[in-house]
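A.B. asks: Predicted coordinates and the sequence they were generated for:
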Amino acid sequence: MSLKYTEDHEWIHVEGDVAVVGITHHAQDALGDVVFVDLPEVGKSFAQKDVAGVVESVKAAADVYMPVTGEIVEVNEDLRNDPALANSDPLGKGWFFKVKLANPAEVDALLDETAYNKFSAG
């Protein structure tokens, strides 16, 4: 799976003209046990870097930012019902939402795994 990352600790995986978005291992480690997620509304459009949701843990709350411009086409209802999936499987079952890409070129500007690991370690 080819993932891209943001400096706000979201990951994105493009599947055609739709991308799956979630939070990284680093983000869930920093947050601790996730207890609530506020997911965006299906059909709502966001610009890149807009706040699209919120993740709350026992330690803190953090905004979830849109890594790309687009329209929400699906949200992870399993995550809404079981927020701990963001901790147990952040890159799999703990995904947050799917977005139809408005500008696929935005993905190219995001960090690859090597750059993200260097960024999050520093």
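C.D. replies: That came through fine.

A.B. asks: going forward, measure contacts and count neighbours with C-alpha atoms only.
C.D. replies: Will do.

A.B. asks: Scan the protein for its longest helix.
C.D. replies: Of all the elements of type helix in the chain, the one with the most residues (DSSP state H) is helix 113-121.

A.B. asks: Need the contact partners of that one.
C.D. replies: Around helix 113-121, the neighbours that count as contacts under Cα atoms under 8 Å, 6 or more residues apart in numbering are 3-7, 26.

A.B. asks: Recalculate using a threshold of 7 Å.
C.D. replies: By Cα atoms under 7 Å, 6 or more residues apart in numbering, the residues outside helix 113-121 that reach it are 4-5.

A.B. asks: here's the one I want to compare it with:
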Amino acid sequence: MNVPANLKYTDSHEWIRTEPDGTLTIGITDHAQEALGDLVFIELPAVGRTVKAGEAVAIVESVKAASDVYAPVAGEVTAANTEVVDAPEKVNADAYT
């Protein structure tokens, strides 16, 4: 299992990376994607959406289960990785990109 030391992690298996410009990038951990299995669907929050810490902001579905992804901090969504919407298996291949 891959656990990059430069990231912060939540108890609900999200990771947080601080980018050079101060924005945060958030995703699910390698452990979470392994537990879910082959991902088949991802729903991301809309750019511009304001979120509260702890709020369910995305959904990941696999052949085994569906799971909410929670915002670890409050803020505004400024970008979304739309590549994974079209190819959810990219998260299985590398949960940290």
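C.D. replies: Looks like it came in fine. This one's a predicted model, so the numbers in the text were calculated from it and none came from an experiment.

A.B. asks: Quantify their similarity with the TM-score.
C.D. replies: The TM-score (TM-score structural alignment, normalised by the length of structure 2) is 0.91; 92 aligned residues with a Cα RMSD of 1.0 Å.

A.B. asks: Distance of Gln28 of structure 1 relative to Pro83 of structure 1?
C.D. replies: 11 Å (Cα to Cα, to the nearest Å).

A.B. asks: Report the central residue of structure 1.
C.D. replies: Gly22 (2.6 Å; Cα atoms, centre = their mean).

A.B. asks: mean deviation of the longest strand seen in structure 2 from structure 1?
C.D. replies: Longest strand of structure 2, by residue count under DSSP state E: strand 56-62. When structure 1 is superposed, strand 56-62 of structure 2 averages 0.3 Å from its matched positions, counting by mean Cα distance after the TM-score superposition for structure 1.

A.B. asks: so where is that strand in structure 1?
C.D. replies: On the basis of TM-score structural alignment, strand 56-62 of structure 2 is assigned to residues 51-57 in structure 1.

A.B. asks: What are the contacting residues of that stretch?
C.D. replies: So stretch 51-57 of structure 1 is in contact with 31-40, 61-66, going by Cα under 7 Å, 6+ apart.

A.B. asks: for the helix or strand where Val99 of structure 1 lies, packing partners?
C.D. replies: Using DSSP states H and E, Val99 of structure 1 sits in strand 97-101. Secondary-structure packing of strand 97-101 of structure 1 (3 or more Cα pairs under 7 Å, 6 or more residues apart in numbering; DSSP states H and E): strand 18-23, strand 70-75.

A.B. asks: All good on my end, thank you.
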